[in-house]
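Colleague: show me the folded form of this:
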Amino acid sequence: MSNPNTQALSDAGVSIWLDDLSRERLSSGSLAALIEEKNVVGVTTNPSIFHAALQDGESYAAQVSELAAAGMDAEQAVFKITSDDVAAACDLFAPVAAASNGVDGRVSIEVDPRLARKTAETIAEAKELHALVNRENVLIKIPATVEGLEAIAETLAAGISVNVTLIFSLERYRAVINAFMVGLESAKANGHDLSKLHSVASFFVSRVDTEIDARLNAIGTDAALALRGKAGVANAVLAYQVYEESFSSERWSVLAAAGANAQRPLWASTGVKDPALPDTLYVTELCAPNTVNTMPEKTLLATADHAVVTGDTVTGAYAKSNAVLDELAALGVSYNDVVAKLEVEGLEKFEASWNELLTDLAASLAKAAGK
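Modeller: Purely as a prediction, here's the structure:
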């Protein structure tokens, strides 16, 4: 039986994806149970998630021994291990993908974060990952850096579905949507079936509050403190407004007529960091049709336990959200400075996790090889 709270979210047009994957989660049946009981219809991964997963050496010991015997180095091994997990998850979600015509049942795998500023290398690795996983319901995850925009378009042009990640600003989100449409226009010209291409745009939420609230605390006035915990939701609400405007344009109508699927907004970084805020804030306040909310398990369980889902909380909140950003600007909080800092930090965190993963895996391979 589905949980009533997660079912209410699904009924409101929100696709629930789990922001986690591991070999243990697959083998134990816990992911299958979340599909059955908590309306989970997809999975996202990132370098930090895989680094945490591989800390459980027991689940991967047999494969690490095999890869060591095959003479693989850490970089080769990490692609093999992570793509195997993603392929297995894609197989688990295959019935969901079939039932939703490919809209859901999606599993994301990210290109090497060290390539985020390298367009050609990102395109090449996106194609390599797609071939390695070799499942129709995989999404290749590409960061929304300036250099990533062309990579997003070219990957879609090659007929590969994409999850665009690390979006913090409304300006960059508009550029991502443009890259998506450029990619689809090229895919159409290349003879690809647009109905088979899917994409989500991962707009990050909690990190915006963490950074802005620190600045508000430093200002310390009553007006500043009253705005804490409001910027992340306001920013995402205005992103949805951009989505509505962009996907009602004449340009989009031409692609839609050719069978294209709209790129859905995906709310990422939805685990609430501030204990003073409701732990389901980024779920209940970002409920809108045709969205994805990818949740860490803690947030998913909190949602299932006590979230109050009241339907669409987004489309009526545009004016209020604009007012929040205006008030922040009046206090001297620079939106552009915040989002630029968050992009740099986000890339640094993923690159650090990736490097730690490679270091740990190299040690495990050497041990398995008896070195």
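
Colleague: from now on I want contacts and neighbour counts done on CA atoms only, so please keep to that.
Modeller: OK.

Colleague: check which helix or strand covers the closest residue to residue 170 other than its chain neighbours.
Modeller: Closest residue in space to residue 170, ignoring its immediate chain neighbours: residue 239 at 5.9 Å, by CA to CA, 6 or more residues apart in numbering. Element membership of residue 239, judged by DSSP states H and E, is helix 231-246.

Colleague: and that helix, what's buried?
Modeller: Within helix 231-246, the residues that count as buried by 16 or more other CA atoms under 10 Å are 231-240, 242-243, 246.

Colleague: cool, and stretch 100-109?
Modeller: 102-109.

Colleague: could I get the residues you listed as JSON lines with distance to residue 227 and secondary structure?
Modeller: JSON lines is the format used below for the buried residues of stretch 100-109 (distance: CA to CA, whole Å; DSSP: H, G, I helix; E, B strand; the rest coil):
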{"residue": "102", "distance to residue 227": "40", "secondary structure": "coil"}
{"residue": "103", "distance to residue 227": "36", "secondary structure": "coil"}
{"residue": "104", "distance to residue 227": "35", "secondary structure": "coil"}
{"residue": "105", "distance to residue 227": "37", "secondary structure": "coil"}
{"residue": "106", "distance to residue 227": "36", "secondary structure": "strand"}
{"residue": "107", "distance to residue 227": "36", "secondary structure": "strand"}
{"residue": "108", "distance to residue 227": "34", "secondary structure": "strand"}
{"residue": "109", "distance to residue 227": "35", "secondary structure": "strand"}
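
Colleague: to compare with the earlier structure, here is another sequence to fold:
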Amino acid sequence: MSDRLSALADAGVSIWLDDLSRERIETGNLAALVQDSSVVGVTTNPSIFAAALAEGERYDAQVRELVAEGTDVDRAVFALTTTDVRQAADVLKPVADATGGKDGWVSIEVPPGLAFKTDETAEAAQELWKAVDRHNVMIKIPGTTEGLPAITQTLGSGISVNVTLIFGLPRYRQVMEAYVAGLELARDNGHDLSTIHSVASFFVSRVDTEIDKRLEAAGATDLQGKAGVANARLAYQAFEEFFTGPRWEALAAAGANRQRPLWASTGVKNPDYRDTMYVADLVVEDTVNTMPEKTMQAFADHGEVVGDAVRPHYDDARAVLQAVADAGVDYDDVIAQLEKEGVDKFVTSWDELLETVQGQLDGAKG
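Modeller: Modelled structure (predicted):
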């Protein structure tokens, strides 16, 4: 067991692996990470599935079965990815049982092309939930304007949700509002609120990547590499402030769980930055950090946990974002661009995934 990862977990950070493949599952690698590296959850996205299916021969048998059944490429992707998530959920089930459902989750995303379509997103979430057929699966829904009512509707039907692609503080507050509205709907629909969980995936490194470019152009390089962490720290402050008061207390009394912040995009994009900065600088209780394995290994090797790295720094975080604004960087424009780019990147990855699977189907036919 990694002492550094154990210390991270002891500080209240749930370590989720931002990767999945059938090879990880079938070789026992995922189970080993759960046992030895404090991994208590898994997140996936179209990029992850595209890489896994492009490289893995372990999908060949199922691909041949799908060809024999006459399955088209869209349904083949659905079958292959939901199979992986179902099997991973089985690996994580003991964690879900041991933590009372706090952890042990595996996330699978609705097709990214639906990010701006409310009804279709909600329908896709229901279909994924039924196909995986495991209680410890979270359906990932983008936190776009159109995604917000789909989030509420999905939660209202008793399905746990991972809200993804959150970059800015105003949108994050809307996501928390959508979550509470979903819990109220679930309560009215007769669901047990204690069984519904959610995380809000707040992206970190991509914020620095975009803001750093603009700071470079503005000649304010002394501020580079600071905005992503500052933004996330203020998101945690918003989380603390939101889940209080009579409205939340009524839901909590009915068994509701708070929607935890999940730090996403925590692999460092700039090689000049510390490779553990988006983990070490965001250590605080009641959070999730979903990491690529490279980042997890780096933290296991030399990451440090030095108390609460978030709450004492709210004033500093506000000062950083103010300095960035004073340098001429438009925060709202940055966030809007990142959301659009985030959806576009996932759509591109989804298209690559479809192309890869179509090639496999064609090869199996031959």
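
Colleague: can you show me the helices along the stretch 51-200 of structure 1?
Modeller: Taking DSSP state H, counting those that start in this stretch as the test, the helices found in the stretch 51-200 of structure 1 are 57-69, 74-92, 94-99, 119-133, 146-157, 170-189.

Colleague: just the ones you listed: most buried one?
Modeller: Across those, the average number of neighbours (mean count of other CA atoms under 10 Å) peaks for helix 146-157, which reaches a mean of 24.

Colleague: which residues in structure 2 does that one align to?
Modeller: Mapped onto structure 2 using TM-score structural alignment, helix 146-157 of structure 1 spans residues 145-156.

Colleague: likewise for stretch 174-189 of structure 1?
Modeller: Using TM-score structural alignment, stretch 174-189 of structure 1 pairs with 173-188 in structure 2.

Colleague: other residues contacting that stretch?
Modeller: 143, 148-149, 151-158, 163, 192-193, 198, 200, 238-239, 242, 248, 251, 256, 259 (CA atoms under 8 Å, 6 or more residues apart in numbering).

Colleague: how close does it sit to structure 1?
Modeller: By mean CA distance after the TM-score superposition for structure 1, the fitted stretch 173-188 of structure 2 averages 0.2 Å away from its aligned residues in structure 1.

Colleague: all helices of the stretch 251-366 of structure 2, in order?
Modeller: 277-280, 293-302, 314-326, 331-365.

Colleague: the third one to helix 227-242, inter-axis angle?
Modeller: It stands for helix 314-326 of structure 2. 130 degrees (axes from the mean of the first three to the mean of the last three CA atoms, to 10 degrees).

Colleague: distance check, residue 220 of structure 1 against residue 213 of structure 1.
Modeller: Remark: distance between residue 220 of structure 1 and residue 213 of structure 1 (CA to CA, to the nearest Å) = 10 Å.

Colleague: equivalent analysis for residue 82 of structure 1, please.
Modeller: 35 Å.

Colleague: please identify which of the buried residues of helix 231-246 of structure 1 is nearest to residue 362 of structure 1.
Modeller: Set against residue 362 of structure 1, the nearest of those by CA to CA is residue 232 (38.2 Å).

Colleague: what do we get in structure 2 for the closest one?
Modeller: With TM-score structural alignment as the criterion, residue 232 of structure 1 pairs with residue 228.

Colleague: who has more neighbours, residue 220 and residue 213 of structure 1?
Modeller: residue 213 (22 against 12; other CA atoms under 10 Å).

Colleague: what do we get in structure 2 for that one?
Modeller: Checking TM-score structural alignment: residue 213 of structure 1 goes with residue 212.

Colleague: now do the buried residues in stretch 12-32 of structure 2.
Modeller: In stretch 12-32 of structure 2, counting by 16+ other CA under 10 Å, buried: 13-25, 30-31.

Colleague: how near is the closest residue to the match of residue 213 of structure 1 other than its chain neighbours to residue 198 of structure 2?
Modeller: In space, residue 212 of structure 2 comes closest to residue 224 once its chain neighbours are excluded; the distance is 5.1 Å by CA to CA, 6+ apart. Residue 224 of structure 2 is 32 Å from residue 198 of structure 2, where distance means CA to CA.

Colleague: try residue 339 of structure 2
Modeller: From residue 339 of structure 2 to residue 198 of structure 2 the distance is 20 Å (CA to CA).

Colleague: more neighbours, the two?
Modeller: Per other CA under 10 Å, whichever of residue 339 of structure 2 and residue 198 has more neighbours is residue 198, with 24 against 18.

Colleague: residues in contact with the more buried one?
Modeller: Contacts for residue 198 of structure 2 were tallied using CA under 8 Å, 6+ apart; they are 138, 160-163, 179, 258-260.

Colleague: now do residue 317 of structure 1
Modeller: Residue 317 of structure 1 touches residue 237, counting by CA under 8 Å, 6+ apart.

Colleague: structure 2: which residue goes with that one?
Modeller: In structure 2, residue 317 of structure 1 lands on residue 313 (TM-score structural alignment).
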